[in-house]
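Student: Please find the sequence and the predicted model below.
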Amino acid sequence: MRVGPYESVGRLGAGGMGEVFLATPDAASPGHYEPDALVAVKVIRRDIAGDPAFRARFRREIAVAASVRSPYVARLVGGDAEAAEPWLATEYVAGPNLAEAVRAHGPLPLGAVAALGAGLAHALAAVHAAGALHRDLKPANVLLGADGPKLIDFGVARALGATTMTSTGLLVGTPGFMSPEHVAGGRHVVAASDVFCLASVLAYAASGGDPFGDGPVAAVLYRVSRAEARLDEVPAGLREVLAACLVPEPGDRPAPHEVADRLDALRDVTGAPGWPAPVVAAIEEIRRDTLQLCASGRPLLPLPAAPQATPATPTPTQTPTWTPPGPVAPPVHG
């Protein structure tokens, strides 16, 4: 299957909006795929692409992804919102997402969480510098690659000041990883809302549990609205940083670069800030299996039945063993 200038070599997954393929530039020889040349291509179904509102949203997703520059954000390599089947291609990151890693191997050690958080905070600084908000920062949208974390999926990203509600009155986001501003509905999400969600993601990474508990969605949203996060299982050195981000008032939260500075400092004093051995092994296994399966031409993943209301499976991205770099200067407008 050909998508734009790319040739599909396998299928990564599917969702209600379409499918995600692993692809390579069509100049590559069959069976000779360079890991760094692989891309993840999200292709939207024709029937959905016929909706002008959805096509406008997809056009915005491409524009946001193209405008963000950060080593901690999956790099956009191409996209066409006007095609019969709109598509978007990002670098392929061979590695599990954070939710998969925690489910399979348990909470991450403190040094790894600090490094993860610093990288994601730098990513948010880049997103905000591009004049956008992510709005759906959750474990499934964080990939653990060999060269560090990568933030993905700008499908619900919006310009600064946009409302959190869709035209049909539905909340945008994931209940356990929303901010009080998401839940309020009538209020606007701001940059500090992403910071709140970042802290929730890091609490999950450090404890293995949802920071606002489980149960009925209404109960979870109520706890989110009151910023009643459970941090008792988060290591003490990290708890203070996260508590500062998980306060009800957006104006009282630190900016992304301030969070990054505090987590960089915490990472430096904890030592061994890379991924734990089981995650490193998982990354290498995914990388190896990806290349083998590409060469064989078999599907990379069995496809579940795609529920109509579920967004497409997030795209993965690329990697081999990561030692975090030093602090990255916050991006500036270009």
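Tutor: Everything's here; your move.
Student: okay, CA-based contacts and neighbour counts for the rest of this
Tutor: Noted.
Student: Which helix or strand contains residue 278?
Tutor: Using DSSP states H and E, the element containing residue 278 is helix 277-296.
Student: another one to put next to it:
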Amino acid sequence: MTVLEQPGAYRPTPPPGWEPRVDAAPLLPDAEPYRLLGTAAAADISPDLLTRLHRELVRGRRYNTQATALTRQGRLAVYPSSTGQEACQVAAGLVLEDRDWLFPSYRDTLAAVVRGLDPVDALTLLRGDWHSGYDPHIHRVAPLCTPLATQLPHAVGLAHAARLKGDDVVALALVGDGGTSEGDFHEALNFAAVWHAPVVFLVQNNGFAISVPLAKQTAAPSLAHKAVGYGMPGRLVDGNDAAAVHEVLAEAVRRARGGGGPTLVEAVTYRIEAHTNADDATRYRPDSEVEAWRAHDPIALLEEAMRDRHLLDDEGIRAARESAERLAADLRTRMHQDPVLDPMALFEHVYADRTSQLREQAAQLRAELDAEAADAGEGE
């Protein structure tokens, strides 16, 4: 007897009463990435929103260059720059309400800063310092996630729990194209759709998972198409068009908050800098490709659109750059101050109640520290 001949076995052909649970057509993304800047619809964008997007884009670019410089100076262990992807980061940081949650990946420090996190706190983890560097509950920003895509199920769990409690909360989870190849990505999308969780997934498709191009990760028409298989809408947007990314994310957040369930948004962008300071990007992509994307720079696109509407002039650009320089100067000054470290903090936030082993280890470390202090005092 074969497996299919056993009683109750699955039959490849569904019975006549079977029907799809969801019509796939409304879930499919557009054939081309959605754009706003440079189109007729750009005239309807709020001037205040454009001004704020521009200010944060300019500050974000300077933040990236300053953080990269700090890495070269040994003040950061590593820094994954989001230069070229600032439109995705800024839109994600601005689109949420205070009660909502942001779930960033390791490259999303700028999104956390735009949301209100102190720039130094956002970099604390990357300098090898104390825990995540900030209190996630105060800022509603989950810890920066270095393991790929593991923050996505966490976002779904929080959003589902909030819905069960009746809280008006949306979770926005960020991930790169490489993260979509992880099992956590698929598990998160499946649970989110089945539970109708108020969560938005933003995939920043910057072309490479370190050195692996997208074509070697998936044969799908786009990453946004993957949403259909789970029963949620997929949106494809130009990730360098800050206004378009903000609009698409805002619609997805409103839909989630209104009970419409999750959305998968793919923002097509490009990583101008190397994966991190430890990566040599010239080994797997030509300079001509990078220069082609520089011509589609998110700051230049926005400045051109704002100048066309007489919303920005040279003085406005100068003011934005001066604000960015003040941010960089403050970041530089504070990051050059060595942190005061307490070795006893190793035992904090491990368990609510310390185990006997931890108590023993803490006592041993305290004795060693006291002995060192006593020796230093005698030496003086």
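Tutor: Perfect, thanks for sending it. As the structure is a prediction and not an experimental result, all values here were calculated from the model.
Student: What TM-score do the two superposed chains give?
Tutor: Once superposed, chain against chain, the TM-score is 0.27 (TM-score structural alignment, normalised by the length of the first structure); 159 aligned residues with a C-alpha RMSD of 6.9 Å.
Student: buried residues in the helix holding residue 278 of the first structure?
Tutor: Within helix 277-296 of the first structure, the residues that count as buried by 16 or more other C-alpha atoms under 10 Å are 279-280, 282-284, 287, 290-291, 293-294.
Student: just the helices in the stretch 151-300 of the second structure please.
Tutor: Counting by DSSP state H, counting those that start in this stretch, the stretch 151-300 of the second structure has helices at residues 151-165, 183-195, 242-257, 287-294, 298-308.
Student: angle of the third one against helix 298-308?
Tutor: Between the direction of helix 242-257 of the second structure and that of helix 298-308, the angle (axes from the mean of the first three to the mean of the last three C-alpha atoms, to 10 degrees) works out to 100 degrees.
Student: quick one: helix 242-257 of the second structure to helix 151-165, angle?
Tutor: Using the same axes, to 10 degrees: helix 242-257 of the second structure against helix 151-165 is 40 degrees.
Student: And for the second one?
Tutor: If you take the same axes, to 10 degrees, helix 183-195 of the second structure sits at 20 degrees to helix 151-165.
Student: And helix 183-195 of the second structure, what's buried?
Tutor: Residues 184-186, 188-193, 195 are the ones in helix 183-195 of the second structure that count as buried (16+ other C-alpha under 10 Å).
Student: Which one of those residues is nearest to residue 291 of the second structure?
Tutor: Of all those, residue 185 has the smallest distance to residue 291 of the second structure: 31.2 Å, by C-alpha to C-alpha.
Student: my guess is that closest one meets residue 151, correct?
Tutor: No - counting by C-alpha atoms under 8 Å, residue 185 of the second structure does not reach residue 151; the two are 9.0 Å apart.
Student: on that earlier part again, among the helices of the stretch 151-300 of the second structure, which is nearest residue 375 of the second structure?
Tutor: Of all the helices of the stretch 151-300 of the second structure, it is helix 151-165 that lies closest to residue 375 of the second structure, at 45.7 Å by C-alpha to C-alpha.
Student: Can you lay out the buried residues of helix 277-296 of the first structure as a markdown table showing distance to residue 9 of the first structure?
Tutor: Below are the buried residues of helix 277-296 of the first structure laid out as a markdown table (distance: C-alpha to C-alpha, whole Å):
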| residue | distance to residue 9 of the first structure |
| --- | --- |
| 279 | 25 |
| 280 | 25 |
| 282 | 22 |
| 283 | 20 |
| 284 | 20 |
| 287 | 15 |
| 290 | 10 |
| 291 | 10 |
| 293 | 9 |
| 294 | 6 |
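Student: ok, so of the residues you listed, who is nearest residue 43 of the first structure?
Tutor: Nearest to residue 43 of the first structure out of those is residue 294 (C-alpha to C-alpha; 18.7 Å).
Student: Helix, strand or coil: sort out the residue lying closest to that closest one once chain neighbours are set aside for me.
Tutor: The shortest distance from residue 294 of the first structure to any non-neighbouring residue, by C-alpha to C-alpha, 6 or more residues apart in numbering, is to residue 9 (5.6 Å). Using DSSP: H, G, I helix; E, B strand; the rest coil, the three-state assignment for residue 9 of the first structure comes out as strand.
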